[in-house]
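J.: build me a model from this:
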Amino acid sequence: MLNQDRAQGTHLRPYLRVANVQWDQIDTTELAYMDFPPEEQDRYRLRPGDLLVNEGGSWPGRAAVWNGEVPEIYYQKALHRIRARGQERTRWLYYCLVAAERMKVFQVQGNTSTMTHLTREQLRPQRFPVPDVVTQSRLIAELDGAAQRDSAMQRLLSRQLDLLAERRQALITAAVTGQFDVTTASGRNVTEGVTV
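T.: I've put the predicted structure just below:
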């Protein structure tokens, strides 16, 4: 963990914090630096394919796979790093964590009187289905495709909402400045009393 001694030193390296790990993405725009002595570098250095899982914060269990965007980077103690053994896919475990979060597994198991944490001792006994690697790869591809379509739809809806808000504001401005006659806005011709 970062403390006053670790905030300075001869082996300052960028590292990821809980705030950097979002669902299915890792934000590297604002990296913090901490001293990682050579004897600790192997233990805390990330490799592409490592799964990072938040232990605490506002969303315990939130996870993302590290893809190696920064050549040499480390992680802090408040994150769990899960590394695949053999041909297992960490992306599969990511989707298992998403399903567990949606079913509120970690919130139910957490201490509700204080901030919920997903400690190593709580994470280790979790049981997730682990199909063979070919099945994992096929399901990951399907889930990634669905996630991409969902993101595209969210972006489209967000642009539509922005456009509607912009047009609403333009209409209000036009009405207030007299550029738009609100008496005819209903579609009725006021003088003849008929709908146009």
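J.: only C-alpha atoms for contact and neighbour calcs from this point on.
T.: Fine.
J.: can you map out the helices along the chain?
T.: Assigned by DSSP state H, the helices in the chain fall at 38-44, 90-102, 105-109, 120-123, 133-176.
J.: report all helices and strands that the first one contacts.
T.: The reference is to helix 38-44. Packing partners of helix 38-44 (3 or more Cα pairs under 8 Å, 6 or more residues apart in numbering; DSSP states H and E): strand 74-75.
J.: if we use 7 Å, what do you get?
T.: Using 3 or more Cα pairs under 7 Å, 6 or more residues apart in numbering; DSSP states H and E, no helix or strand is in contact with helix 38-44.
J.: can you name the residues in contact with that helix?
T.: 74-75 (Cα atoms under 7 Å, 6 or more residues apart in numbering).
J.: another sequence for comparison is provided below:
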Amino acid sequence: MAQVPSGWKLVCLKRIAAIQGGLTLGKQYEGPLIERPYLRVGNVQDGYLDLNDVSVIELPASVTSGVELRAGDVLMTEGGDLDKLGRGHVWNGEIPGCLHQNHIFAVRCFPHKLKPMFLAYLTASGYGRDYFEATGKKTTNLASTNATKVGEFPIPLPCLAEQEAICSYLKKNLGEVKRIVTGIETQIATLTAYRKSLIHECFTGQRRITDADLNRVQAHG
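T.: The predicted structure follows:
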């Protein structure tokens, strides 16, 4: 049982959100068809959406209503690597009329109970990762969860105002962490490129090893 602060509740997700299943591929449809974009698991990455390659499908207009995304839906993946099960990201209507495949759950938070961004942050936390890794069904190379396990995810639930405050705090501070990480990654890339260049110059004779270089090596040896 999770320890939650005084005044918070521990509530199963299914009690404060609707969990929408997605589109099953491979079905044959008859009658007039329309073309719609849809998201695959590969489009929902860890902490962001990759919308560079979005698939399309033809299907009857009557089928789309039950698998269409709405702004504010939290996208949660059903399968993949164990550490990525149930990862959540908020859909902000980036592609109008977009649907989702059945390997992605669209979690529609009840607005008077749960903030979508609060849920997304919770799925990315150690608490969320521990739940999905513990409850996921594991195979040799992959793992999976299901709508039941997603619905049973126990949410430590503060009031809406506190959820909003937590999200604002995380957005500000995670933005600073991302800035630092980007700076470090840039430095690493620069040093890696310099290392490769230095090795190339030495082996092609563009840079000669001097007595001073040898003396420094010996001095530090």
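J.: and the TM-score between these chains?
T.: After superposition, the two chains reach a TM-score of 0.85 (TM-score structural alignment, normalised by the length of the first structure), with 190 aligned residues with a Cα RMSD of 2.5 Å.
J.: could I get the helices of the first structure as JSON lines with distance to N3 of the first structure?
T.: Converted to JSON lines, the helices of the first structure look like this (distance: least, Cα to Cα, whole Å):
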{"stretch": "helix 38-44", "distance to N3 of the first structure": "16"}
{"stretch": "helix 90-102", "distance to N3 of the first structure": "30"}
{"stretch": "helix 105-109", "distance to N3 of the first structure": "28"}
{"stretch": "helix 120-123", "distance to N3 of the first structure": "22"}
{"stretch": "helix 133-176", "distance to N3 of the first structure": "38"}
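J.: out of those helices, which is the most enclosed?
T.: helix 90-102 (a mean of 18; mean count of other Cα atoms under 10 Å).
J.: ok, residues contacting it?
T.: Contacts of helix 90-102 of the first structure (Cα under 7 Å, 6+ apart): 49-51, 61, 63-65, 83-84, 128, 136, 140.
J.: out of those, which are buried?
T.: Buried members of these, scored by 16 or more other Cα atoms under 10 Å, are 49-51, 61, 63-65, 83, 136, 140.
J.: let's have these in TSV, adding distance to R159 of the first structure.
T.: Output for these, formatted as TSV (distance: Cα to Cα, whole Å):
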residue	distance to R159 of the first structure
G49	32
D50	33
L51	32
G61	30
A63	27
A64	26
V65	28
R83	38
Q136	34
I140	28
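J.: so of the residues you listed, which two are at opposite extremes in space?
T.: Spanning the widest gap among those are G61 and Q136, at 20.5 Å by Cα to Cα.
J.: distance check, the residue nearest the centre of the second structure against A161 of the second structure.
T.: Nearest to the mean C-alpha position of the second structure, counting by Cα atoms, centre = their mean, stands D46 at 2.7 Å. In this view, D46 of the second structure and A161 of the second structure are 26 Å apart by Cα to Cα, to the nearest Å.
J.: trace Q136 of the first structure over to the second structure, please.
T.: Counting by TM-score structural alignment, Q136 of the first structure lines up with Q163 in the second structure.
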